[in-house]
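Peer 1: A predicted structure for the sequence below; I have some questions about it.
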Amino acid sequence: MAGVHVRKSPFDKKLCDLIFFDKGGRDLPAAKTKSIERNFFGEEYRRASYEKVGTLNFPERALESYTDSFIKCIDTEAIRKARLRVAIDYSYGAAAAIFPSIIGGLGVDVISLNAFLDPSKFTRTAEEFFAAAERLSEVVVSLGYDIGFMLDGGAERIHVADEKGNFLEHQRLLTLITYLYLEVYPETKKIAVPITASMEVDDICRERNVQVVRTGDSHSELMRAVTADPEIGFVGGTKGGFIFPKFLFAVDGMFSAAKIMELIAKSKTRIGELAARMPERYFLVKRNVACPKDLKGKVMRKIMEDTAEHYRVLIDGVKIIYDNETSLLLLPDRERDIFHINAESRTKSRAARLVSEYEKKLNEWIAE
């Protein structure tokens, strides 16, 4: 038994994605998906005989089952009492057919944007995204709403505008939601975040004696962490995806939006107010270096040799921890011909200096 999800790519209008799941519903790891690709394009797979062709099963009453589980995992009474006012941009995607009926029962004053299915608009260009973000921010501010959510076309990830109309960068959003979650659920023992997450998350958890589990920078790695450790109560990604294991072991934009409403209601704190009280503790500087796929292995070996004297974390790529205030992540992109260089420090100048230093080194190693 296994599963497959076919969708239009949220990143490229000309592509469709095939996402394979194992028998437990988790994303297949990268090694297995690459093996499937090699077998398919090489036509090295076995042909099933007529009597052994498999079947496709479509679960009955899936929407009703989803909605029941959704409501059971949300404190609906707290949201009703808060009388929140929320703007939601559905991005012409799947959530427009599901979320309105759910949120309608939460006593929330909602204004909806782009709340109808349109496959031709499922994938947004950068210009279209920023224009939509600006419209959502304008709606939130002009109507005095508490928060604005933009769901991506597949209803997996969210973008958030606070009550002041500020569109929150994903790393900042992760920090704020982590803080709110631990305030509302102080019994939490562990959370999980990818290796790319800011050290601010570690600081927040250290202050509350909560263990941080670091994972690889992919949805499948986040899912694997949740299913492997039942003590993990919350998983936050750096691309707008959140996992709440009591509901589902995968990212879900609709549930994430509802859960954030619950956190706001129970903490009596709006996102913009919290952001003002919590100035950013670190500066994050990012840069990408072009690197052909066939040279990534060589570059990784050079990085390992160059950083041998430093403390390193090798969960995904190479993360060098210089001290409690500075770190550097060198991460080869899984799909594109680039290397990511992410430096984080209490001072912007040190982060920028590290990025420039390793940008120069990577270019030299690639050119050798």
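Peer 2: Arrived safely. Residues are numbered from 1 along each chain as shown.

Peer 1: CA atoms for contacts and neighbours, from now on please.
Peer 2: OK.

Peer 1: show me where the stretch 1-150 of the chain has helices.
Peer 2: 30-42, 62-72, 76-82, 99-103, 126-143 (DSSP state H, counting those that start in this stretch).

Peer 1: run a quick neighbour tally on the closest residue to F20 other than its chain neighbours.
Peer 2: Spatially, and ignoring its direct neighbours in sequence, F20 is nearest to V4 (4.4 Å; CA to CA, 6 or more residues apart in numbering). Using other CA atoms under 10 Å, V4 has 14 neighbouring residues.

Peer 1: look up how far L18 lies from V4.
Peer 2: Counting by CA to CA, to the nearest Å, the separation of V4 from L18 is 7 Å.

Peer 1: look up how far R26 lies from the residue nearest to F20.
Peer 2: Applying CA to CA, the value for V4 to R26 is 11 Å.

Peer 1: go on, A78?
Peer 2: Taking CA to CA, one finds A78 at 32 Å from R26.

Peer 1: take the one below as the second:
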Amino acid sequence: IGDNCRIEAGARVGAYTVLGTDVVVKADAVLERSVCHDHVYVGRGVRMRGTTIGGSADLRAHARFEEGAVVGDECFVGEHAVVNGGVKIYPFKAVEADAVVNSSIVWESRAARRLFGSRGIRGLANVDITAEVAVRAAMAYGTSLKRGSVVTTSRDTSRAARALKRAVIAGLNLAGANVEDVELATVPLTRFQVRNGESRGGITVRLAPNDPDSVELRFFDADGRDIDESAQRRIERLLSREDYRRAFAGDIGDIVFPPRSIEFYTAALEDAVDHARLQARQFKVVLDYSSGAASIVMPSVLAKLNAEVFAINPYASTPHSAEVDAREHEARLSELVRASASHLGAVISPDGEAIRLIDDTGHVLTDTEALLALVCLVAETIEHAHIALPVSVTRVAERLANERGAEVVWTKRSDAHLMEVASKGQVAFAGTARGCFIWPDFLPAYDATATLAKLLDLLAATGRALSSVVDALPRVHIVHETVPTPWERKGQVMRELVERATEHDLLLIDGVKVLRPDGWALVLPDPEEALTHVWAEADGDSTARQLAQEYARRIRQIIR
């Protein structure tokens, strides 16, 4: 035991354990046959056996280290984390609280307590998301399904996605699942194939939006929706235990390539709109495909709707889609809409889910304006329509819908929950303030191609121009702030805000939404980061900002 060590009462330092200088061992910690270098902090209740800990490491309460684990210099290991035997954590890495580490952390910067984020599994290509990670994730997903189930796979144009999708297919086959590979496809087309084929789920591999160095593995259920939290937990549990189903040689899954998937998708979308009405209107549209896979799907759709299309970036190309400058593309498209006297323009995201609209005057709609315009058109066209919206969307949407005889159904902010609500049969339209919209009569998931087709159908039905709808919209005043919040204090923040808001009505669908005479404020903890979000809406920007700052200040007081 070195100089200036502090070992609290109740701690147990066993035989063959070595402690360097300035090591702190808190109460109830147990160290057996382990080596801790200088300046290590060992938290309360930590368990380690046959472990080597580098200098200046910070090991928080109740972390556990199995035989043969090695933790490098200046690493951080959070509370209740588990580092399994033989794992090596290289210097300057962080392991989040409650994380279970089964493999060495060499290139990655951290080990997360949760594998899934809001858009599936995401990380740097070939660093965080390696072929080994892709195989294990696919095997865990295949294990969660029945033996012999069919899983649909797809990818975007990138080489990283192409390589990792092959690893995903291998993992599914080795777990006894058959694969239906649609190869290069948009996310909506993949969902459609899952929903209308024999698949029990799907996985798509793509570059992450706005980050060409990162990839995403996105998982779908049998209805083509994002898998829910219980399915995510099941996959994470199988991964942490490495409890995969390993098929015998004769039971390894097969790979098939379904024919005519785009043709079936096009035919279904054509049936979801008034084909004759659209053909008679003869819309002229300017489209920017953002060099994504939508350029493979949309031309056949628009051709059957008798639309005249001016296409920009019409070829699927990873370098071009990765270098997309949204503002530059929108400005260029706006000029083309005006110059060609087109009815509207649209920028399609590379994955085919999000859309940015430009009206016939060349005005680039904000995502909120696009949502409100679609709410108005749906409510005017469909009697007693039900419209699903996340709780963070402006209340103006509810007022506009109610004035036109429609009803708003409020949902959680998560994509999975919005898709679940949209799929229940009563909802005519669902959307977000992020440019993603759902048309449940066609597909209960985000689809930019369906949004464009449905928008043209609604404009044909009402005989209106998009600019006339946008010009009639009221102004919206919403402010968004974030407050850094430790993970362990998030529950306390929510609880105390509910207790203090006795004088106002509350909406507790997702987070705490306080309804006040001068507006509303929504406080919602971030599911992936140590943050709490605050949204506030009022009659003016300054009032909304004051309301958001008031609740941000309350959060800081609670966690202080």
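Peer 2: Structure's in. What do you need? The model shown is predicted, which means the values in this text are computed figures rather than measured ones.

Peer 1: what range in the second structure does stretch 104-114 of the first structure sit on?
Peer 2: Aligned using TM-score structural alignment, stretch 104-114 of the first structure spans residues 303-313 in the second structure.

Peer 1: what does I71 of the first structure align to in the second structure?
Peer 2: Using TM-score structural alignment, I71 of the first structure pairs with E270 in the second structure.

Peer 1: over to V299 of the first structure?
Peer 2: By TM-score structural alignment, V299 of the first structure lines up with V493.

Peer 1: what about its match, neighbour count?
Peer 2: 21.

Peer 1: wasn't it part of a helix?
Peer 2: Yes. According to DSSP: H, G, I helix; E, B strand; the rest coil, the state of V493 of the second structure is that of a helix.

Peer 1: my read: it touches I555, true?
Peer 2: Yes. Using CA atoms under 8 Å, V493 of the second structure is in contact with I555, at 6.3 Å.

Peer 1: about what we covered before: nearest to F247 of the first structure, out of the helices of the stretch 1-150 of the first structure?
Peer 2: Closest approach to F247 of the first structure among the helices of the stretch 1-150 of the first structure is made by helix 62-72 (6.8 Å; CA to CA).

Peer 1: mean per-residue distance, that closest one versus the second structure.
Peer 2: Following the fit onto the second structure, the mean deviation recorded for helix 62-72 of the first structure is 0.9 Å by mean CA distance after the TM-score superposition for the first structure.

Peer 1: and for stretch 355-363 of the first structure?
Peer 2: On superposition with the second structure, the mean distance recorded for stretch 355-363 of the first structure (mean CA distance after the TM-score superposition for the first structure) is 1.8 Å.

Peer 1: what's the matching range in the second structure for that stretch?
Peer 2: So stretch 355-363 of the first structure sits over residues 548-556 in the second structure, by TM-score structural alignment.

Peer 1: pull the distance from the matching stretch to the chain's centre.
Peer 2: Distance of stretch 548-556 of the second structure from the chain centroid (CA atoms, centre = their mean, to the nearest Å) equals 26 Å.

Peer 1: can you pull the buried residues of it?
Peer 2: Neighbour-count burial for stretch 548-556 of the second structure, counted by 16 or more other CA atoms under 10 Å, picks out 548-549, 551-552, 555.

Peer 1: spatially speaking, which residue is in the middle of the first structure?
Peer 2: G241 (2.8 Å; CA atoms, centre = their mean).

Peer 1: give the contact list for the alignment partner in the second structure of it.
Peer 2: Under the alignment (TM-score structural alignment), G241 of the first structure pairs with C436 of the second structure. Going by CA atoms under 8 Å, 6 or more residues apart in numbering, C436 of the second structure touches 353-355, 446-448.

Peer 1: in the stretch 201-350 of the first structure, which spans are helices?
Peer 2: 219-228, 253-267, 271-277, 296-306, 348-367.

Peer 1: which of these sits most buried?
Peer 2: Counting by mean count of other CA atoms under 10 Å, helix 253-267 has the highest mean neighbour count of the helices of the stretch 201-350 of the first structure, with a mean of 22.

Peer 1: tell me, it lands on which residues of the second structure?
Peer 2: The aligned range for helix 253-267 of the first structure is 448-462, by TM-score structural alignment.
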